[in-house]
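> quick one, fold the following:
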Amino acid sequence: MSAARAETGDVPGGPPPDGVDLWIARIDDVSATPGLVEAYDDLMTEEERARGERFHFEADRLRHATARALVRTILSRHGPLPPRAWRFEADRFGKPRLAADCAAAVPGLSFNLSHSGDLVVLATSVGRAVGVDVERIRDRADLPGLAAYAFAPEEARSLAELAPADRAYRFFEHWTLKEAYIKARGTGLSLSLASFWFDLATPGAIRFCTREPGQDAASWSFRRTDPDPEHPLALCIADAALPEIRTWSATPLAGTRAMTLAAARTSPAT
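Here you go, the predicted structure:
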């Protein structure tokens, strides 16, 4: 498929409907389509291209280009600007956001991006904050020690109690949930990782707890899923009840199709 053609698919354009959309791009699909990488480069600003060139490894440069293309093309599905025209800035916590004039073109739109291994993932919603995190599982001998440093005490204890063979998957369940929540909050690492935690003892369920002053745990919902066995993914939504979540397989400038992705865990439990 030529990278020069306009992106098509069975997702409509225009303002996004209520709910959350989860867009998943696979690096292998990008690599397999002639001309896509060059087309992605053409969408980026000079600063974005320079940032990509600073990566030492080709895989990192490819993830960067795919991430920028995914954000720009999905924004153009919902707003009147072409992909090249979107401009971004960082807030005081360093979180990327649309520049004011571009944000006015997609009122109320919240978006968040994550990438790891073979996946680039974008979450979008209108009227509610969203955070998403995907990680490639890496089995490390020091996971309990890392959890003691980076997790709340409740999470570190629960991980240490597991059989060694089960620790890597559970560690990244916790890690993706914590990252997704921090990203949805938008406060960066000013939020202590020990001030909130996730109880994953019940299969299929997520119980969110927090010691943060003035923060109501019931005002947040979560969904954990696995696009493939190597990549756990977590979605955090600023809503007391899980809204409709639509999932799309998206290769920027090549095609988009609806996909079914079963939940591994949810909060509130369903």
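
> going forward, measure contacts and count neighbours with C-alpha atoms only.
Noted.

> with adjacent residues omitted, what lies nearest to Arg68?
Distance criterion CA to CA, 6 or more residues apart in numbering; nearest residue to Arg68, sequence neighbours excluded, is Met44 at 7.0 Å.

> go on, His174?
Per CA to CA, 6+ apart, closest to His174 is Phe198, 6.8 Å.

> burial of the one you found, as a residue count?
20 (other CA atoms under 10 Å).

> in a strand, it, correct?
Yes - looking at Phe198 with DSSP: H, G, I helix; E, B strand; the rest coil, it is inside a strand.

> I'd assumed Cys209 was in contact with it.
Yes - look at Phe198 against Cys209 with CA atoms under 8 Å: they come within range, at 6.2 Å.

> can you say which helix or strand has the closest residue to Leu191 other than its chain neighbours in it?
If the residues on either side of it in the chain are set aside, Leu191 comes closest to Ile182, at 7.2 Å by CA to CA, 6+ apart. Per DSSP states H and E: Ile182 is located in helix 164-185.

> residues in contact with the residue nearest to Arg68?
If a contact means CA atoms under 8 Å, 6 or more residues apart in numbering, then Met44 has 65, 68-69, 84 as its contacts.

> in ChimeraX, select just the buried ones from those residues.
Command for ChimeraX that selects the buried part of those, burial taken from 16 or more other CA atoms under 10 Å:
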select :65,68,69
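
> for the contacts of Met44, which one is nearest Glu58?
The closest of the contacts of Met44 to Glu58 turns out to be Ala65 (CA to CA; 10.6 Å).

> measure that closest one to Gly204 for me?
35 Å (CA to CA, to the nearest Å).

> doesn't Leu143 make contact with Phe171?
Yes - the pair Phe171 / Leu143 is scored as a contact, 7.2 Å apart, by CA under 8 Å.

> between those two, point out the one with more neighbours.
Neighbours per residue (other CA under 10 Å) separate Phe171 from Leu143, with Phe171 holding more: 22 against 19.

> contact partners for that one?
So Phe171 contacts 143, 147, 159 (CA under 8 Å, 6+ apart).

> I'd like the structure of this one too, to check against the first:
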Amino acid sequence: MSMIQVYGVKLTQEPDPLLEHKLLEALPIEKQEKIRRFFHRADALRCMTADILSRYMICRTLAIKNSEIQLHVNPFGKPLLSGNTGCHFNQSHSGQWIVGALSASSCGIDVEEIREPDMDVAEHCFAEQEFRDLQKVPADRRAEYFFDLWTLKESYVKASGFGLSVPLDSFAIRKQPTGISLNTEQEFRNCRFKQYSIDPAYKLSVCAEGGNFPEHVELIGQEQLYIDFMNYL
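From the prediction side, this is the model:
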């Protein structure tokens, strides 16, 4: 697996109840219970579909059945495949979009729906250089740049494996004409970034070691994902 795989699924419909029941049963009991506890239907559907996408990526890449997937979480809560599979994965969801990344080395992915930026959050969560860069962006483009930075930073902490134990203001990411740069004292620094345009109302960023990124996101229809995943049960 030399190329990083990046997938995107847009939620467009309610799944057939019988199919949804079968999909839920394919997930671990604790995940099923979590999904059933969601108050909002949209949150439950996003969570279920994100897990289905991760399992689909793993099954397809390793040529295994869903029942053969064994996961554990690291001390910081990041799910990892058990055993020496040479396969790392990550997922994210926001609004209508579910995205996933799979790589031979550590990777992180984040998607966010663009909305009005909270400059107080930016001031307290971004590094000083990032906040200064954001302030220089014209007001009509500030929301886009805020979520550029947010998704890039989230993809980095997820790829690092340390999650939110890494303070968001402890490293700085800059978007420049020459590319995306990272300034950090963290151990995890041998990584690269790539952003994809899947929807004008969203920002999508991926961080991975090595950085052998595909040119485009592989888009899968919602129903097609469910049907294809059923082949691995």
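
> residues of stretch 202-220 of the second structure that come out buried?
Within stretch 202-220 of the second structure, the residues that count as buried by 16+ other CA under 10 Å are 202-211, 213, 217.

> and for stretch 220-233 of the second structure?
Per 16+ other CA under 10 Å, stretch 220-233 of the second structure contains these buried residues: 222-223, 225-226, 229-230, 232.

> ends of stretch 140-156 of the first structure, how far apart?
Terminal-residue distance, stretch 140-156 of the first structure (CA to CA): 15 Å.

> that older thread, contacts only, for the residue mapped onto the residue nearest to Leu191 of the first structure from the second structure.
In the second structure, Ile182 of the first structure lines up with Val157, judged by TM-score structural alignment. The contact partners of Val157 of the second structure, taken as CA under 8 Å, 6+ apart, are 108, 163-164, 166.

> do Val132 of the first structure as well
112-114, 121-123, 176, 179-181, 183-184, 233-236.

> show me where the stretch 101-250 of the first structure has strands.
109-116, 119-126, 130-134, 196-199, 207-210, 221-228, 231-237, 245-251 (DSSP state E, counting those that start in this stretch).

> and the residue nearest to Arg68 of the first structure, what pairs with it in the second structure?
By TM-score structural alignment, Met44 of the first structure lines up with Leu27.

> cool, and Ala147 of the first structure?
Aligned partner of Ala147 of the first structure by TM-score structural alignment: Ala122.

> which residue packs closest to its match, ignoring adjacent ones?
Leaving out its chain neighbours, Ala122 of the second structure is closest to Phe131 (CA to CA, 6+ apart), at 6.4 Å.

> again with Gln135 of the second structure
Arg142 (7.8 Å).

> do you know how far the one you found is from Phe131 of the second structure?
From Arg142 of the second structure to Phe131 of the second structure the distance is 11 Å (CA to CA).

> do the same with Gln5 of the second structure
31 Å.

> Ala26 of the second structure versus the counterpart of Arg92 of the first structure in the second structure, what's the distance?
Under the alignment defined by TM-score structural alignment, Arg92 of the first structure corresponds to Pro75 in the second structure. Distance, Pro75 of the second structure to Ala26 of the second structure, using CA to CA: 25 Å.

> more neighbours, the two?
Ala26 (20 against 10).

> surely that one meets Asn66?
Yes - Ala26 of the second structure is within contact range of Asn66, at 7.4 Å (criterion: CA under 8 Å).

> ok, how many other residues are close to the closest residue to Ile27 of the first structure other than its chain neighbours?
Among residues not flanking Ile27 of the first structure along the chain, Asp118 sits closest, at 5.1 Å (CA to CA, 6+ apart). Neighbourhood size, Asp118 of the first structure [other CA under 10 Å]: 17.

> please pull up the equivalent of Asp118 of the first structure in the second structure.
Using TM-score structural alignment, Asp118 of the first structure pairs with Gln96 in the second structure.

> which residues in the first structure does whichever helix in the second structure runs longest align to?
Taking DSSP state H as the criterion, the second structure has its longest helix at helix 41-62. Using TM-score structural alignment, helix 41-62 of the second structure lines up with residues 58-79 of the first structure.

> next one: that stretch to chain centre, how far?
How far stretch 58-79 of the first structure lies from its chain's middle: 13 Å, per CA atoms, centre = their mean, to the nearest Å.

> try stretch 187-194 of the first structure
18 Å.

> and the contacts of it?
93-95, 150-153, 178, 182.

> list only those of the residues you listed flagged as buried.
Neighbour counting by 16+ other CA under 10 Å classes 150-153, 178, 182 among the contacts of stretch 187-194 of the first structure as buried.

> before we move on, back to that, can you pull the contacts of the residue nearest to Ile27 of the first structure?
26-28, 63.

> out of those, what pair is the most spread apart?
It's Asp28 and Arg63 that sit farthest apart of the contacts of Asp118 of the first structure, by CA to CA, at 10.3 Å.

> ok, those two, which is more surrounded?
A direct count of neighbours by other CA under 10 Å for Asp28 of the first structure and Arg63 places Arg63 higher, at 23 against 12.

> with adjacent residues omitted, what lies nearest to the aligned residue in the second structure for Glu230 of the first structure?
Mapped onto the second structure by TM-score structural alignment, Glu230 of the first structure lines up with Ala201. Spatially, and ignoring its direct neighbours in sequence, Ala201 of the second structure is nearest to Ile114 (5.6 Å; CA to CA, 6+ apart).
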